[in-house]
Every structure is written in structure tokens, then in C-alpha cells.
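A.B. asks: Predicted model, plus sequence, below.
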Amino acid sequence: MSRLIVVSNRVNPPADPGVGTAGGLAMALSAALREDKGLWFGWSGHTVEPYTGQMSMQVVGGVTVALLDLDAQDEQEYYNGYANRTLWPLFHYRPDLVNYERSFDEGYERVNTRFAETLLPLIGPDDIIWVQDYHLIPLGRELRKRGVKNRIGFFLHIPWPARRILSTLPRHGELVESMFSYDLVGFQTEDDVEAFTDYAIHDAGAALEKDGVISAFGRRIRARAFPIGIDATDFEATLKSERAELFYKTMLNSQAGRKMLLGVDRLDYSKGLEERFTAYETLLANNPGMHGHLFLLQIATRSRDEVDAYQDLRGRLDNLSGKINGAYATVDWVPLRYVNRAYRRDELAGIYRAADIGLVTPLRDGMNLVAKEYVAAQDPENPGVLVLSQFAGAAEQMKDALIVNPLSREDVSEAVHRGLSMPLKERKRRWESLMENVRTNDVSRWRDDFVACLKTPIAELAGVE
């Protein structure tokens, strides 16, 4: 019997599906695997000395998981090094922040080999393997080396960079060649597919065929966009929970009649938080009549504190938030509430619902499920307005948001002003269109479309017998 095997860097299905933070990957994969009775394989998040290669299996939140421990060197070189100091900034168009060391590259290859060797005995002859994200790009190649003939797909949750950006990475050609060990390579947006195809054609001499089929390195693969969504039905149900209601009422009381702008992000330089704060400062400077009548709540969950770029970002945001409050706050009004802690998914649902403006303004983002959660949380009779970066993958679908250039403080400031003064009729029209998209392009469709495409041989996709 065919199973779906999902492989990702971390295996972290929530024990309580109602609990989560601003991310969406764990919620999305858990929903898919519970329905398909599949297996989720990956790193436990723990390190052991020395490395043993031992694996443990358990059931968490209705999902069967297989966990592999790594050693401290693996964590430093593979995860903190190549994944987060090299690939993450590069793929988010920040080559100035890329830290490349040969030991990072070696650690990345070593851990992908360990994943392949440990996963191999778990693979049945009819299983479908779905590898997730930038941490594990070479895994398909390592499985093929060990004789795996199963259909293997890969999905990239973050942006794929333009070829001139990618070419700054040492051994970039080998990284792309490893992508051709998969049968299907999925991206969040058509823009990402075009960037990948552009590199394959111009730098790898690939031939482009019909239906997104690309031939290079002696293999034919298919590259296609599969925009990820949320579990809209489950999220709407979460809104009715006791915890969501409590946080909604708490926020309304805290607002004291003021308009609330809301940002919910991981603390990361790709999220455009500095630019967002600066745009808010511009809004305050240009609209003194708004003083005392609105505030920005920015929830920025700390992450990757061991990486210098994140430590530096946190310091700059602390200074900038202090500067804005120092310049504009009064004894009974704080214009910027800046919070560095995580909230449960049901708590966030209540907070989203209370916000008049949802600010989702990353400088680069694969999709950004916060944008979709914000829309799903709104009151249909009095919905808020989504202000969305043109560089978020979600902008390709959510065209009835107010689309902005996050690098322009004036653009973002004016969009917020427009959203705050938008008539109810227009807000409802925009929300209805956005919500239809959230419901239609949900996590089930993402899963079903990808898996169906992965199961279908290229010859059939192209209409060839």
C-alpha cells in the first residue's frame, strides 16, 4: 500500500492542532499526513555525542513521526551554517549577508547523506517521497545513489533567487544539478518557477519542453508552482474557541476605541520590520491628527539568536521602536507596542480579528501564511484591510489586498492611511474576494495538487502514450 513520506529538516507536529505560532509549515504538513496516514521523517532538534544514527518513532498529534538525532558539529555546519547563514540570506536576495565556508558546505552534504541512509530502510516499494525545503535540496540525489526508484518530489517554501544572485554561491551548479534527481520540483509562485527555469536554460544548458518539463543533466523533471494555503475550515473553527474569544475581547478592551495596525512575524531581516517601523513613523509624522487614535502592535518572535545578523537586527529594532515611542508617545498613548514572544495559534486568531489593518510587508517571502490567516480571522460584517508586500508570494494570489512596495515608506504609509479610511462597502468587497481565494487555495488543494502531479509520469502529463 502506497504511503506519503514527508521529509523535512525538523519534525514538529503540534500535539494540539489548535496551538501554533506565526509559521504555517507544521500545521500544513500535519493536516496532510493525518488524512493520508503517512510518515514524517526528519531531525528531532536534539544533538547527541557521538553521532549514532539511531532513529526513534512515535505518534504526535495523530501523525507518525520518525526522528533522527544529529551531533553538535552537524547542527553548527549544516543548520546554523549552510542552511541559515548561506542559503537563507541568498535565497532572500541578501547576498551581502551570505556567509560561505567550506565546512558549512561539507556539513550540509554530510547531513543530507545521513538523512538518506537513515530513511532508506523505511521506504516501501510504492511509497511517494515528498522532500521539504532548502535544508534538504541534495536529499533526492543521495536517495537515487542508494538505488531508490520511487517517485520523489521536492517543494521549496522560500523564494528561488534570480540566476545572477544564485551564481554568487560557490558550487551553485552542483546544487541545481541535485534538483534534477527529483521527479517534480514545486515552488510557491510562477515567478520562482521562471527564475529556476531561467538558470537551468542559461547556466545548465537545459531544454524546456511542454507542461513545465525541463531536460538537463541527463534527466527530465517537471517544475511547477503550488501555492501553499492554510487549513481555512480549521482556522475558522479556531476563531470560535474560548481562547480566541478571550484574546479578541482583551484586544478590544486594550484598544480603548483606537485603530490597531498589526504585524505578526518571525524576527527575521527578510520580513521588512525596520522598513515597516519607518513607514509607521512616516505615517505619524505626516498625520498629526491621528496621534492618540491608533497604534501598531508588532509581534516579532525571536529566532536564530546564535546568528549574528539576527542579533544585530534585534538591536536595531529595539532602538527604532524606542525612538518612535520617545518622539510620539504621551502619558496615555504608546504608538508602538513591540513584543518579542510567541503566541498560540488560537490566541493569534483573536488578535488578528481585532486588527483594523494587517501589515504583511516582507522584503522577500515564499508565500506568507500570516496574510491568509489574517483574512480568515476577519469579521465578515466589519472586516479589516490587508496591506501586503508585492514581494510576498501571497501577492500573486491576493490581488484585492492593498499591494505595496515595502522599500517605500511613503507607499506603505499611504496604503495604511487608505485602509483606515476605506468605506465599509469596499472593505467587504475586498475581503470577500480574498476569503474566497483563501478557502479555494487551501492546504488540502496544495497537498492534493502536488501529490497528484508527483504520481503522474511526465509522459502522461505531456499527453504522450
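C.D. replies: Received the coordinates, thanks. What you see is a predicted model, and the numbers here were worked out from it, not measured in a lab.
A.B. asks: When you work out contacts or count neighbours from here on, use the C-alpha atoms and nothing else.
C.D. replies: OK.
A.B. asks: if I pick residue 369, what's in contact with it?
C.D. replies: Neighbouring residues of residue 369 by C-alpha atoms under 8 Å, 6 or more residues apart in numbering: 22, 23, 24, 229, 230, 394.
A.B. asks: count of neighbours near the second one?
C.D. replies: Using other C-alpha atoms under 10 Å, residue 23 is surrounded by 15 other residues.
A.B. asks: ok but it is inside a strand, no?
C.D. replies: No - assessed with DSSP: H, G, I helix; E, B strand; the rest coil, residue 23 is coil; it does not lie in a strand.
A.B. asks: any idea where the helices of the stretch 101-250 of the chain begin and end?
C.D. replies: Using DSSP state H, counting those that start in this stretch, the helices of the stretch 101-250 of the chain run over 102-119, 139-145, 163-166, 172-179, 190-204, 232-238, 242-255.
A.B. asks: Could you dump those into CSV and include distance to residue 453 and mean neighbour count?
C.D. replies: Shown next, in CSV, are the helices of the stretch 101-250 of the chain (distance: least, C-alpha to C-alpha, whole Å; neighbours: other C-alpha atoms under 10 Å):
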stretch, distance to residue 453, mean neighbour count
helix 102-119, 23, 19
helix 139-145, 17, 20
helix 163-166, 26, 16
helix 172-179, 17, 16
helix 190-204, 15, 18
helix 232-238, 23, 16
helix 242-255, 37, 17
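A.B. asks: can you redo these as JSON lines with distance to residue 128?
C.D. replies: Listed next are the helices of the stretch 101-250 of the chain as JSON lines, based on distance: least, C-alpha to C-alpha, whole Å:
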{"stretch": "helix 102-119", "distance to residue 128": "13"}
{"stretch": "helix 139-145", "distance to residue 128": "12"}
{"stretch": "helix 163-166", "distance to residue 128": "29"}
{"stretch": "helix 172-179", "distance to residue 128": "17"}
{"stretch": "helix 190-204", "distance to residue 128": "22"}
{"stretch": "helix 232-238", "distance to residue 128": "26"}
{"stretch": "helix 242-255", "distance to residue 128": "37"}
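A.B. asks: Looking at these, spot the one closest to residue 210.
C.D. replies: helix 190-204 (12.6 Å; C-alpha to C-alpha).
A.B. asks: Packing partners of the closest one?
C.D. replies: helix 163-166, helix 172-179, strand 207-208, strand 213-216, strand 219-225 (3 or more C-alpha pairs under 8 Å, 6 or more residues apart in numbering; DSSP states H and E).
A.B. asks: please redo it, this time with the cut-off set to 7 Å
C.D. replies: If you count contacts as 3 or more C-alpha pairs under 7 Å, 6 or more residues apart in numbering; DSSP states H and E, helix 190-204 packs onto helix 163-166, strand 219-225.
A.B. asks: take a look at this one as well, against the first:
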Amino acid sequence: MSRLIVVSNRVATPRHARSGSQGGLAVAVQAALEERGGLWFGWSGEVDEQPARKPDEFTSGAVSYVTSDLSPRDYEEYYNGFANRTLWPLMHYRLDLTEFSRRNYSGYERVNALFADRLLPYLQDDDVVWVHDYHLIPMADQLRHAGCSQRMGFFLHIPWPALEVFLALPNHRDIVKQMCAYDLLGFQTERDLANFQHYIRVEAGGRVDPDGTIMAFGRRLVAGAYPISTDTARVVEFAQEAADARQTQRLRESLRGRDLLIGVDRLDYSKGLLQRFRAFGTLLENYPANRGRVVMMQIAPPSRQDVPEYLQLRQHLESEAGHVNGAYAEFDWNPIRYLNKGFSRRILAGFLRQARVGVVTPLRDGMNLVAKEYVAAQNAEDPGVLMLSRFAGAALELDGALLVNPYDAEGMAEAMQTALAMPLEERRERWQTMFRRLETHDVDAWCKQVVGQLDRIGQG
């Protein structure tokens, strides 16, 4: 069996595993690497004025971990610049926040070339290379130019936008051409796949066959939709263990019998947090019986704190939470609990299990694993209700959720009211259909599906 080489912006080492911070994706990728033997390569997360020329190496069992530092200039242009101020907002349909800079694009290309050059000495002829996400789109193209002929796959964890949106990117053709240097492209949903195929047909003048084969830019490759999932059994275990943990007990006691609506999101403008707070305020305005009887807890760990748009979002959220609390709070009840901090996955699973409603309402999301984790964390005898944005990839799978339009505050308020009033029998029925899906389609199955497809392409 060929070695597996995983390339991602950040690398999860066994050191992270000991701290309990690894998510389901990292656990699944780690298992695949340990089964086949291989290497995980990426940025160390460190920024140094004079980065070492030689990557840092760490080996555990059959897996090697190789990481490189970035210079301040590389970090600013590659990571903060083109990746997170151009590709991220564009892919999430936020053209108003998209910054187009040739300097940042040059930095993006430069860092990908640097990473390819540093990965090259570690590659063996029969390796299978699996590259992850929008930070590293040019990686295969850079490796091909260096003479690499290994099988290479790419998975995009965020949405691929409609043609009219993607064409706003000045170098859109270069990006798609680089995508076609891979042998396998994986997208989260059929919608994302269709958007990419539309570009190939209309802009690239390529061909898309019924079996997913693409002919474009002189290359033959396969593209498919492979919806990622969570580590279902592990979330169930976490939720059961955390049900009586100290933090969960404290939360339960603080609620004093009130119903909990919960949101868990990285602090990002794509998550629809401001719209969520406004919808909750609308719930309290239009359905006054909920006053004093429900609590919304929003957990939003800060991210990309050196990007101005994120600082501005944090200020707006604090203002909106203060507005709702100022309008409706009583001396013994605050309607919104806004926590700008993170918790371990185990503790979060206990919080999710406690919540009557899971509020997952991004303006746009590739998949959104919190939606799946909320379902997995529920008590089968008394499950809560998932309220889910129709613009999240998970909405195409979780058919027991209440689908909402995050731009419609009154519609979301109505859905919150429906969820809070939903009878037990209906809650169980909705939950069971979703949980059965997550039992059979967990992150391990996803990982095996994608890597197995890449192996079959090699055999062909």
C-alpha cells in the first residue's frame, strides 16, 4: 500500500492529541496516516523574522510530521492576504469584503512554491498526496513543475461559488488551471461541484463527462462531491460523559429550568452571528411568553484578530448583544450569553446535549460540522431541535432540521418558536433520521472514501 502524504495549512501532531484539542478531521487523517504510513506536512503556525531553511521534523510511529515557519511578509501576504482577505470572502459570497491585491497573490504563489520545494525531498515515487483547502490550491501545480508524477488529490473544505461570483477574482483562470493539476478534486456538496463544472464548461472550454471526469487545460482529472462529517461515535461518547460533568452541571443550574438555545461558531462574518442575535431579539419581541424562560448562549472564540473585518464584527456583536439584553433583561435573567472564548470538544458536547435548540445559521458554509455534532450529542430519549441555515452544506444531508433563511429575522424567530414548542414525538422522529445518517457517514468513512477514490484513479 502506498504511503499517504497529507498537506494542509496547519498540522495536527500527537502533541495536540494529548491536549485534547484535535477535531474529528484531524483524528481521521491521523488514523489514515497510521494505517498506511506516511507524512503530514504544513505550516508550523510560527512566524519568525528569519525562518529556518530546514523544516522541523517529528516522528511518531509510522507517521512523520514536517512543518515550516513563515516570515512576517509571507504570513501577511499568503495567509492574512490572499488566503483570508481574497479567497475566503470571495468563496463565501462576500464580494464587499474581498480585497484584490497582486502583491498578496504573489505572496500566495511564493509560499506555495516554498512549501512544494520543502516537501519535495520527502516524496517517494509511489506516494499518494492529499492536499487540503484553499490555502494550498497551487501545491500540485508547483510539484508538477518540479517533475512530480505522484497521484495527487485536493479537497476544498469551503464553498465553491457560482460562476458570476468567482469571475470577480482577477486571476480566476490561473486558480482553476492550478486546480486541474490534481488527479482528484473533492468538494463538499453537489452544488459546489456543479459550480466548478460550470466554470470548466463555460470559461475554460473544457469537457465534463457523466462519470465526473474533466478534460481541461490539457489534463484529465476526476471531480466529485464528498460531504465531510464528524467523528460521530466520539461525540456521542463525549456528550454522555459530559452530561454530569462539573461545567455542564453549572450550566444546568444557571439556567434554572429555562430552555437553552446554543450557537457554537468561530468568530467570523460568514457565520451569520449578527443576524442570529437580531432574530433572537425578534423572538422576544414577537413571542413575549419566552421572556424570562429562554436563554441564547453563543460561544464564539476569536479568530484572525489582526484582520480589521474581524475586529469590527466583534464590536458589532457586542453592541447587538448589549442591545438585546438592555431591552429585555431582568434582574435575574440575561437573554443572551455571549462568550468570546473556546471550550474543549468534550465540554462543548455536554453543552450541546443540554440545549433545546441548536442554532446553526451561517450566511454561507461549506459544510458546518457543528450542525452534525449537535445531532450526535443529543439524548435519544429527549433530543433537541436543529435549526439550520439552508446555505450550509449540511442542509443537503440533515433532513430533520428546521431549515431557515439567515437573512430573514422574522422567519428565524418563527423557527425558534417552532423548535421551542415542538412536541417530543416529532423531535425524536426528526433526530432519528439525522442520527442514522451520521452513524453510517462519519468522518472515518469520508476519509476512506476520498483516499480510496484517489487510489482507484492511480490503478486506472
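C.D. replies: Received, thanks. All values reported here derive from a predicted model rather than from experimental measurement.
A.B. asks: TM-score of the superposed pair?
C.D. replies: Remark: TM-score between the superposed chains equals 0.96 [TM-score structural alignment, normalised by the length of the second structure]; 459 aligned residues with a C-alpha RMSD of 1.8 Å.
A.B. asks: In terms of secondary structure, what does the longest strand along the second structure contact?
C.D. replies: Assignment by DSSP state E gives strand 38-47 as the longest strand of the second structure. Under the contact criterion of 3+ C-alpha pairs under 7 Å, 6+ apart, strand 38-47 of the second structure touches strand 4-10, strand 63-70.
A.B. asks: any chance of those strands in JSON lines, plus distance to residue 120 of the second structure and mean neighbour count?
C.D. replies: As requested, those are arranged in JSON lines below (distance: least, C-alpha to C-alpha, whole Å; neighbours: other C-alpha under 10 Å):
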{"stretch": "strand 4-10", "distance to residue 120 of the second structure": "11", "mean neighbour count": "21"}
{"stretch": "strand 63-70", "distance to residue 120 of the second structure": "12", "mean neighbour count": "22"}
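A.B. asks: Let's have the ones you listed in JSON lines, adding distance to residue 86 of the second structure.
C.D. replies: Listed next are these as JSON lines, based on distance: least, C-alpha to C-alpha, whole Å:
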{"stretch": "strand 4-10", "distance to residue 86 of the second structure": "16"}
{"stretch": "strand 63-70", "distance to residue 86 of the second structure": "19"}
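A.B. asks: Kindly provide the distance from the residue nearest to residue 337 of the first structure when sequence neighbours are not counted to residue 413 of the first structure.
C.D. replies: Nearest residue to residue 337 of the first structure in three dimensions, chain neighbours excluded: residue 297, at 4.7 Å (C-alpha to C-alpha, 6 or more residues apart in numbering). Residue 297 of the first structure sits 15 Å away from residue 413 of the first structure, taking C-alpha to C-alpha, to the nearest Å as the criterion.
A.B. asks: what do you get for residue 107 of the first structure?
C.D. replies: 44 Å.
A.B. asks: ditto for residue 460 of the first structure
C.D. replies: Counting by C-alpha to C-alpha, the gap from residue 460 of the first structure to residue 413 of the first structure is 50 Å.
A.B. asks: Among the two, which residue is more densely surrounded?
C.D. replies: The residue with more neighbours, out of residue 460 of the first structure and residue 413, is residue 413; 23 against 9, by other C-alpha under 10 Å.
A.B. asks: Could you verify that that one is part of a strand?
C.D. replies: No - using three-state DSSP, the assignment for residue 413 of the first structure is helix, not a strand.
A.B. asks: Now do the contacts for it.
C.D. replies: By C-alpha atoms under 7 Å, 6 or more residues apart in numbering, the residues touching residue 413 of the first structure are 279, 280, 282, 283.
A.B. asks: So the third one, which state does it fall into?
C.D. replies: Secondary structure state of residue 282 of the first structure, per three-state DSSP, is helix.
A.B. asks: check contacts around it.
C.D. replies: Residues near residue 282 of the first structure by C-alpha under 7 Å, 6+ apart: 409, 413.
A.B. asks: What is the neighbour count of residue 381 of the first structure?
C.D. replies: 11.
A.B. asks: After alignment, which residue of the second structure pairs with it?
C.D. replies: Residue 381 of the first structure maps onto residue 381 of the second structure when the alignment is built from TM-score structural alignment.
A.B. asks: Its match: what secondary structure?
C.D. replies: Per three-state DSSP, residue 381 of the second structure ends up coil.
A.B. asks: Name the nearest residue to it, ignoring sequence neighbours.
C.D. replies: residue 428 (7.3 Å).
A.B. asks: Next, the one you found: secondary structure please.
C.D. replies: On the basis of three-state DSSP, residue 428 of the second structure is classed as helix.
A.B. asks: give me the number of residues near it?
C.D. replies: 18.
A.B. asks: if I look at it, how far off is residue 237 of the second structure?
C.D. replies: For residue 428 of the second structure, the distance to residue 237 of the second structure - C-alpha to C-alpha - is 19 Å.
A.B. asks: And for stretch 287-298 of the second structure, what's in contact with it?
C.D. replies: Contacts for stretch 287-298 of the second structure (C-alpha under 7 Å, 6+ apart): 258-264, 284, 333, 335-339.
A.B. asks: and it, which stretch of the first structure?
C.D. replies: The aligned range for stretch 287-298 of the second structure is 287-298, by TM-score structural alignment.
A.B. asks: Check which residues of that stretch are buried.
C.D. replies: The neighbour-count check on stretch 287-298 of the first structure (16 or more other C-alpha atoms under 10 Å) flags 291, 292, 294, 295, 296, 297, 298 as buried.
A.B. asks: Check the secondary structure at the second one for me.
C.D. replies: Per three-state DSSP, the local secondary structure of residue 292 of the first structure is coil.
A.B. asks: ditto for the fourth one
C.D. replies: Following three-state DSSP, residue 295 of the first structure is assigned to strand.
A.B. asks: how far away is it from residue 315 of the first structure?
C.D. replies: Using C-alpha to C-alpha, one gets 22 Å for the distance from residue 295 of the first structure to residue 315 of the first structure.
A.B. asks: Next: the last one.
C.D. replies: Distance, residue 298 of the first structure to residue 315 of the first structure, by C-alpha to C-alpha: 15 Å.
A.B. asks: now do the second one
C.D. replies: Residue 292 of the first structure sits 27 Å away from residue 315 of the first structure, taking C-alpha to C-alpha as the criterion.
A.B. asks: One more: the fifth one?
C.D. replies: Between residue 296 of the first structure and residue 315 of the first structure the distance is 19 Å, computed by C-alpha to C-alpha.
A.B. asks: Please apply the same query to residue 35 of the first structure.
C.D. replies: Taking C-alpha to C-alpha, one finds residue 35 of the first structure at 43 Å from residue 315 of the first structure.
A.B. asks: again, but for residue 401 of the first structure
C.D. replies: 31 Å.
A.B. asks: which one of those two has more residues nearby?
C.D. replies: Between residue 401 of the first structure and residue 315, residue 401 has the larger neighbour count (other C-alpha under 10 Å), namely 24 against 10.
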